[in-house]
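> Here is a sequence together with a model predicted from it:
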Amino acid sequence: MEILSLQNARVKSWVQLQEKKHREKQSKYLVEGIHLVQEALLAGADVEVVAYDRDQGIPAELRNLPDLGRKVEWIGVTEAIIAKISDASTPQPVLGIVRKEQGPWDKLLQNAGRPVIVLDGVQDPGNVGTIIRSADASGAAGVVLGKGCADLYNPKTVRSTMGSLFHLPVIEGDLEELLPQAKERGARLVTTSLEGKAAAFHYDYTGSCWIVIGSEGRGVSPEVTAMVNDAVIIPMPGRAESLNAAMAATILLFEALRQREYSQRSQGGL
């Protein structure tokens, strides 16, 4: 199938997905570029449409992907349509329209030996996407986005995840409802603070540990702070005053990985 007109109704609906209100109304979002479309398809995400530049054809990387039981519609479109739909300054020759899916949040508690990263008001899409990518890379159980965070399905957020969005549970919800339930089921909440009593590298992140990262400007909200069990400080012997949210989260996630997987090996001299 091909669509050649910018005035086509489907094209207009895809263009609307650049805005959050339309992503919510349609319950869909955009993924742009060969890598992200490939990751979505391989992960079995609910991809409705793959639109590709008809002059270039379906990218070779996407032609022979296995059938994962999803009925995907492949549509050739013009370069002008791709440019109109895309949020990127340099549009890619392929993009996907994906239906939103969110599993039950308690799936995060099924991997009690791995940390959950909780974002409280992290507003920068690049930081949110990078944290999801770090959570994926470090083997975290999942990510929770509270109110006030950048939209998970913002094209900039999606691009920053580099496909990790499709690799682990990412849940949006009200932290004042979710965190007490997590604590009731044995989760410990830890955050970073300049008043932290322990250095980040001396804290025990094993077991059911939920790492809370606050907004770039004001940190963790008072409401969430009241629920936190422990606060740690990231040592900074240099002259930098602070780290951004993504850097702080990544440091704690990989310290948790070190404790889970590498501390005994290092003690044994391996």
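Received it, and whenever you're ready, just let me know what you need.
> C-alpha only now, for contacts and for neighbours.
Noted.
> three-state assignment of residue 127?
helix (DSSP: H, G, I helix; E, B strand; the rest coil).
> what residues are up against it?
The contact partners of residue 127, by C-alpha atoms under 8 Å, 6 or more residues apart in numbering, come to 157, 160, 244, 245, 246.
> at 10 Å instead, please
133, 150, 156-157, 160-161, 215-216, 244-247, 249 (C-alpha atoms under 10 Å, 6 or more residues apart in numbering).
> And the helices in the stretch 51-200 of the chain, which stretches?
Along the stretch 51-200 of the chain, counting by DSSP state H, counting those that start in this stretch, helices occupy 60-63, 79-85, 125-137, 155-161, 175-184.
> Give me the contacts around the first one.
Counting contacts by C-alpha under 10 Å, 6+ apart, the residues outside helix 60-63 that touch it are 34, 35, 37, 38, 39, 41, 42, 50, 57, 94.
> ok, those vs residue 183, which is closest?
Closest approach to residue 183 among the contacts of helix 60-63 (C-alpha to C-alpha): residue 39, at 33.2 Å.
> part of a helix, is the closest one?
Yes - according to three-state DSSP, the state of residue 39 is that of a helix.
> thinking it is in contact with residue 165, fair?
Yes - applying C-alpha atoms under 10 Å, one finds residue 39 in contact with residue 165, separated by 9.1 Å.
> Let's have the helices of the stretch 51-200 of the chain in a markdown table, adding distance to residue 194.
Output for the helices of the stretch 51-200 of the chain, formatted as a markdown table (distance: least, C-alpha to C-alpha, whole Å):
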| stretch | distance to residue 194 |
| --- | --- |
| helix 60-63 | 47 |
| helix 79-85 | 44 |
| helix 125-137 | 20 |
| helix 155-161 | 28 |
| helix 175-184 | 22 |
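> closest to residue 197 out of the ones you listed?
Per C-alpha to C-alpha, nearest to residue 197 of these: helix 175-184, 20.9 Å.
> elements contacting the closest one?
Helix 175-184 sits against strand 116-120, strand 142-145, strand 188-192, strand 209-214, helix 222-225, with contacts defined as 3 or more C-alpha pairs under 10 Å, 6 or more residues apart in numbering; DSSP states H and E.
> right, and the ones you listed - which one's nearest residue 17?
Here strand 142-145 is closest among the helices and strands packed on helix 175-184 (C-alpha to C-alpha), at 20.3 Å.
> Okay, one more to line up with it:
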Amino acid sequence: MSREITGFSNPLVKRIRSLRDKKHRKREGLFLAEGLRILTEAREEGVLPEMLFHAGQAEEHPLAAALIREMEATGGDVIVTSTDILSKISGKDNPQALVGVYRDRLTPLQRIDRHGADIWIAAQSLRDPGNLGTILRTGDAVGAGGLILLDECVDPFSVEAVRASMGALFTQKIVLARWDEFIFWLRQGPGQLIGTSLKATLDYQEPRYQSPAFLLVGNEAQGLPAAYEAECDLLVKMPMMGKADSLNAAVATAVMAYELLNQKRNRRA
């Protein structure tokens, strides 16, 4: 059943609003996702929110109405509220008509099936939530198994990263690991580790990549540490024909991921 909340001082509103802060997300194991598109992507993956906040007019859209009905049928917590309270929860002046509260979606490294996909993406010390969300979208687009976040990365469940992922965090496995944990796990089975570096001499289209391929992307400003580059099975670079000396981390990831995908498609042709 649905219930209504109209007061800004309601304890639940304060609690859910606090999920915009990392420490509260970590403590509660919950995060926020906004908008019909993202929530519908989650529903299509079989993931329903723990709580669903919506302004009454959301029920006029058939996809929103279907989500609300399914939440009510499964005993989920559906809260009807005002756009002003949705704005307070989301931190946006013009909030989406739907806000979902979800359990975090972390997968332990040891539970990853490396044979479950030909492509995996690993990112080291990413700082920008927009880049992280875009890399998740790229992973979804190329059929990657997931994103392995190494060392201290931006929170994948921040409002900004979730928004940038456009629902891809519900299709991609997300792992948090230290570098030493990851490299030990990787070397226990098959998997080609491919790094990108401005110092590489090998063009990214020259090698014939193996599966499963683990694409390793470095920090936006510093790139990969030298010790990490030394662990790579292949170190490649993309040609830079103009004055810029590098690509944005998310763009470079997309270029490499599609090269991996295209090689896989050509082998099957």
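Happy to help now that I have it. Here the structure is a predicted model, which means the values were calculated and not measured.
> TM-score of the superposition?
Scored against TM-score structural alignment, normalised by the length of structure 2, the superposed chains reach a TM-score of 0.91; 265 aligned residues with a C-alpha RMSD of 2.1 Å.
> thinking again about what came up before, out of the contacts of residue 127 of structure 1, which is most surrounded?
Ranked by neighbour count (other C-alpha atoms under 10 Å), these have residue 249 at the top, with 27 neighbours.
> Kindly state which residue of structure 2 is aligned to it.
Alignment note (TM-score structural alignment): residue 249 of structure 1 maps to residue 253 of structure 2.
> what helix or strand is its match on?
If you go by DSSP states H and E, residue 253 of structure 2 is part of helix 249-268.
> Give me the angle between that helix and helix 129-142.
Computed with axes from the mean of the first three to the mean of the last three C-alpha atoms, to 10 degrees, the direction of helix 249-268 of structure 2 lies at 10 degrees from that of helix 129-142.
> Residue 39 and residue 165 of structure 1: which is more packed in?
Between residue 39 of structure 1 and residue 165, counting by other C-alpha under 10 Å, residue 165 is the more crowded of the two (26 against 19).
> which residues touch whatever residue of structure 2 lines up with that one?
Correspondence of residue 165 of structure 1 to structure 2, assessed by TM-score structural alignment: residue 169. Taking C-alpha under 10 Å, 6+ apart as the contact definition, residue 169 of structure 2 lies against 38, 41-42, 105-106, 133, 135-137, 139-140, 146-147, 156-157, 161-163.
> Can you turn the buried part of these into a PyMOL selection?
Selection of buried members from the contacts of residue 169 of structure 2 for PyMOL, criterion 16 or more other C-alpha atoms under 10 Å:
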select buried, resi 38+41+42+105+133+135+136+137+139+140+146+147+156+157+161+162+163
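> Where in structure 1 does stretch 143-160 of structure 2 fall?
Under the criterion TM-score structural alignment, stretch 143-160 of structure 2 matches residues 139-156.
> Please pull up the equivalent of residue 128 of structure 2 in structure 1.
So, by TM-score structural alignment, residue 128 of structure 2 is matched to residue 124.
> Next up, the contacts around that match.
Residue 124 of structure 1 touches 130, 149, 150, 151, 156, 157, 215, 216, 245, 246, counting by C-alpha under 10 Å, 6+ apart.
> redo that, cut-off 7 Å
residue 150 (C-alpha atoms under 7 Å, 6 or more residues apart in numbering).
> quick one: it and residue 245 of structure 1, what's the gap?
Distance of residue 124 of structure 1 to residue 245 of structure 1, computed by C-alpha to C-alpha, to the nearest Å: 9 Å.
> next one: residue 72 of structure 1
Counting by C-alpha to C-alpha - residue 72 of structure 1 and residue 245 of structure 1 are separated by 36 Å.
> Ok, residue 153 of structure 1 next?
For residue 153 of structure 1 relative to residue 245 of structure 1 (C-alpha to C-alpha), the value is 19 Å.
> Same question for residue 261 of structure 1.
24 Å.
> next one: residue 19 of structure 1
25 Å.
> again with residue 125 of structure 1
11 Å.
> Ok, which of the helices and strands packed on helix 175-184 of structure 1 comes nearest residue 78 of structure 1?
Of all these, strand 142-145 comes closest under C-alpha to C-alpha, at 36.1 Å.
> what packs against that closest one?
Here strand 142-145 of structure 1 touches strand 116-120, strand 170-172, going by 3 or more C-alpha pairs under 7 Å, 6 or more residues apart in numbering; DSSP states H and E.
> let's go with 10 Å and repeat that
Under the contact rule (3+ C-alpha pairs under 10 Å, 6+ apart), strand 142-145 of structure 1 is packed against strand 116-120, helix 125-137, strand 170-172, helix 175-184, strand 209-214.
> need these in CSV with distance to residue 220 of structure 1, can you?
Converted to CSV, these look like this (distance: least, C-alpha to C-alpha, whole Å):
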stretch, distance to residue 220 of structure 1
strand 116-120, 6
helix 125-137, 15
strand 170-172, 17
helix 175-184, 11
strand 209-214, 4
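> Tell me which of these sits nearest to residue 66 of structure 1.
So among these, helix 125-137 is nearest, using C-alpha to C-alpha, at 23.1 Å.
> mean shift between the closest one and structure 2?
Here the mean offset of helix 125-137 of structure 1 against structure 2 after fitting is 0.5 Å, by mean C-alpha distance after the TM-score superposition for structure 1.
> Only the buried residues of stretch 220-229 of structure 2, if you could.
Buried residues in stretch 220-229 of structure 2, counting neighbours by 16+ other C-alpha under 10 Å, are found at 220, 223, 224, 229.
> rewinding a little: any shared contact partners between residue 124 and residue 245 of structure 1?
130, 215, 216.
> Including distance to residue 11 of structure 1, could these go into CSV?
Shown next, in CSV, are these (distance: C-alpha to C-alpha, whole Å):
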residue, distance to residue 11 of structure 1
130, 30
215, 36
216, 36
